[in-house]
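1. Provided below are the primary sequence and the corresponding predicted coordinates.
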Amino acid sequence: MNSFNMRYHEVLNEYLLNVRDKVQISFELFPPKNEISCENLLQLVDKLKLFNPIFFSVTCGAFLGKKDNTYNISKKVYQRTGIETVPHLTCINLKREELINVAHKYWENGFRHILALRGDVEDFNSKPNMYAVDLVKLLKSVANFNISVAAYPEIHPESFDAHSDLINLKKKIDVGANRAITQFFFNIDCFLRFRDLCVHNGITIDIIPGIFPIVNFRQLCNFVKTSNVTIPRWIFNMFDGLDDNIEMREILGASITMDIVKVLYKEGIRNFHFYTMNKFKIVASACHILGMASNVL
């Protein structure tokens, strides 16, 4: 490492000296596949809660054939931790009446915060009957939910361009969204440009960066096939030849995640949403450098 890079990392580390109590974090979980996985998830939650997250979110999932699995897991996580738990709700495969019933169920059972999403379509050429903006309006018509929505620093794959993508985000905010959580990214400049564009277009709600710790690089490559997320060439080079070296992959994944967090903190970001993939080590490493509950590790 040359002297410039050494000094750059020293500067980043200096920014982190007084981070404690200045950062907010949240964790995304996904529903387990079976009862054993469910117990593993709850044990993971026991560890993650020691980092004092402001909330857990639970993705939509159809595992075990349970239509309401997101609700059940969200309830278990909240009962286990006492920490606000945010169920994801998609509208792509549900009728309006069904969505209203789901919204009432969440509200009546104490859920006040929903992450409202359209959901993935199988065929980009087909026109969905509802979009996220419609879901936000529907939720607000049922009760005064606290609503998070998705944002895309590298543009949603179905958007015509960055401007139309921002207009769509603005529409969701205008009908009641309270914050946006971004799709994960590895090009930090893309996120920072997106944040600036949001401000320029009158979007003043919190834009929370979604952080994806790389645990399984091949899995990541599959994830990005249906998105506009760019994996920089240097990341491909770092993981080249490491398919069977789990320990080295974890070390590299932790290093990349921590560098992203450091740079974002230097750029004024104080709120981070971690896509945990139901894993602990790398997420814990990133939280540790942010000064969150250092006694956990």
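-> Yep, it's here. Numbering: from 1, shown residues only.
2. can we go C-alpha only for contacts and neighbour counts from here?
-> Fine.
3. Output the contacting helices and strands for the helix or strand hosting Ser148.
-> Using DSSP states H and E, Ser148 maps to strand 146-151. Judged by 3 or more Cα pairs under 8 Å, 6 or more residues apart in numbering; DSSP states H and E, strand 146-151 is in contact with strand 113-117, strand 179-184.
4. next, the one to line up against it:
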Amino acid sequence: MPEVSFEFFPPQNLEASFRLWDTVQTLAPLGPRFVSVTYGAGGTTRDLTREAVATLHKSSGLKVAAHLTCVNATRSETLAIADDFAKAGVTDIVALRGDPPKGTGAFQPHPEGFSDACELITALAETGQFTIRVGAYPDIHPEAANPQADIDWLKAKIDAGAHEALTQFFFEADTFFRFRDACAKAGIDAPITPGILPIENWKGARRFAERCGARIPDWTLSAFETAERDGRTDLLATAICTELCSDLIEGGVENLHFYTLNRPELTRDVCHALGIVPQVQLENVA
């Protein structure tokens, strides 16, 4: 049976805060090995992320991993945030370069900031305080020259001190297996955990895939068109995601990382279908 982890994004209003907590309450009983909280593009949710991480760590009893990026901050500011996490007892970090603010074009490092994820990882590793996770791309990253460039960059991040990679989502298990084999051939021995996106909204997932370079198989287009016409998109999404996860498990995958988009129902249903059942009950907090 695989272990699971879940990604959330920080709430930006009161209604979203309730949805985040409902999401946590729905998924926490499945006993995740950790949950992570994202940054918005351009670091736009930096303070919200810090607040959400601190609240989840204090109130949920879950291991919480905080996203940290290089965008729009000096080195000292970024490391001060990391130090605040450590003082609060949060010692898991997902270290990313980060996306530039919308409408600004290509990523430009802050004049006094980290120029890329490797520099950030090196600085975090030197503190000796953190378990560091990083991103990986089974489908070619939009900024990568070729697939090997993605693998070379991942190896550089592992060599800089990262402990585990979490992949971008993908649609077919063979995509992950090819990537995993290529990473092993390149000498990457750190765990590579597949990122899973239960498709809550097909149009949104398709836009997301096009933006991040995830290849969309032709069969998914016709399948979701038919399901939308018949009003069965949730059923299709659950079936597709469950089959993908089953194929990964049969191929030796031991951990799965779900991108929940703060909508937990499909993720919960997929986990149940895989035999991952409630282990603990999250206590209500005032």
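-> That came through, no problem. Please read these numbers as outputs of a predicted model, since none were measured by experiment.
5. just to revisit the earlier point, of the helices and strands packed on strand 146-151 of the first structure, which approaches Ser26 of the first structure most closely?
-> Nearest to Ser26 of the first structure, of all these, is strand 179-184, at 10.4 Å by Cα to Cα.
6. Over in the second structure, find the residue span the next helix or strand after that closest one aligns onto.
-> Once strand 179-184 of the first structure ends, the next helix or strand along the chain (criterion: DSSP H and E) is helix 188-200. Mapping helix 188-200 of the first structure onto the second structure (TM-score structural alignment) gives residues 173-185.
7. residues in the second structure aligned with the strand holding Ser148 of the first structure?
-> Residue span in the second structure matched to strand 146-151 of the first structure, by TM-score structural alignment: 131-136.
8. so how far does the matching stretch sit from its counterpart in the first structure?
-> When the first structure is overlaid, stretch 131-136 of the second structure sits 0.2 Å from its aligned residues on average, using mean Cα distance after the TM-score superposition for the first structure.
9. Would you point to the one among the helices and strands packed on strand 146-151 of the first structure that's packed deepest?
-> strand 113-117 (a mean of 23; mean count of other Cα atoms under 10 Å).
10. What range does that strand cover in the second structure?
-> Going by TM-score structural alignment: strand 113-117 of the first structure matches residues 92-96.
11. chain center to the match of helix 188-200 of the first structure, what's the gap?
-> 18 Å (Cα atoms, centre = their mean, to the nearest Å).
12. One more: stretch 33-48 of the first structure?
-> 19 Å.
13. Give me the buried positions along that stretch.
-> For stretch 33-48 of the first structure, the neighbour count (16 or more other Cα atoms under 10 Å) marks Leu41, Leu42, Val45, Leu48 as buried.
14. Then stretch 88-103 of the first structure?
-> His88, Leu89, Thr90, Cys91, Ile92, Leu99, Ile100, Val102, Ala103.
15. Switch those over to TSV; also include distance to His156 of the first structure.
-> As requested, these are exported to TSV (distance: Cα to Cα, whole Å):
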residue	distance to His156 of the first structure
His88	18
Leu89	18
Thr90	16
Cys91	17
Ile92	16
Leu99	24
Ile100	27
Val102	26
Ala103	26
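16. Can you give me the neighbour number for the equivalent of Glu210 of the second structure over in the first structure?
-> Under the alignment (TM-score structural alignment), Glu210 of the second structure pairs with Lys225 of the first structure. Other residues near Lys225 of the first structure come to 10 when the count uses other Cα atoms under 10 Å.
17. Show me the longest helix that occurs in the first structure.
-> In the first structure, assigned by DSSP state H, the helix with the most residues is helix 246-266.
18. Name the residues of it that are buried.
-> Buried-residue list, helix 246-266 of the first structure, by 16+ other Cα under 10 Å: 249-250, 252-266.
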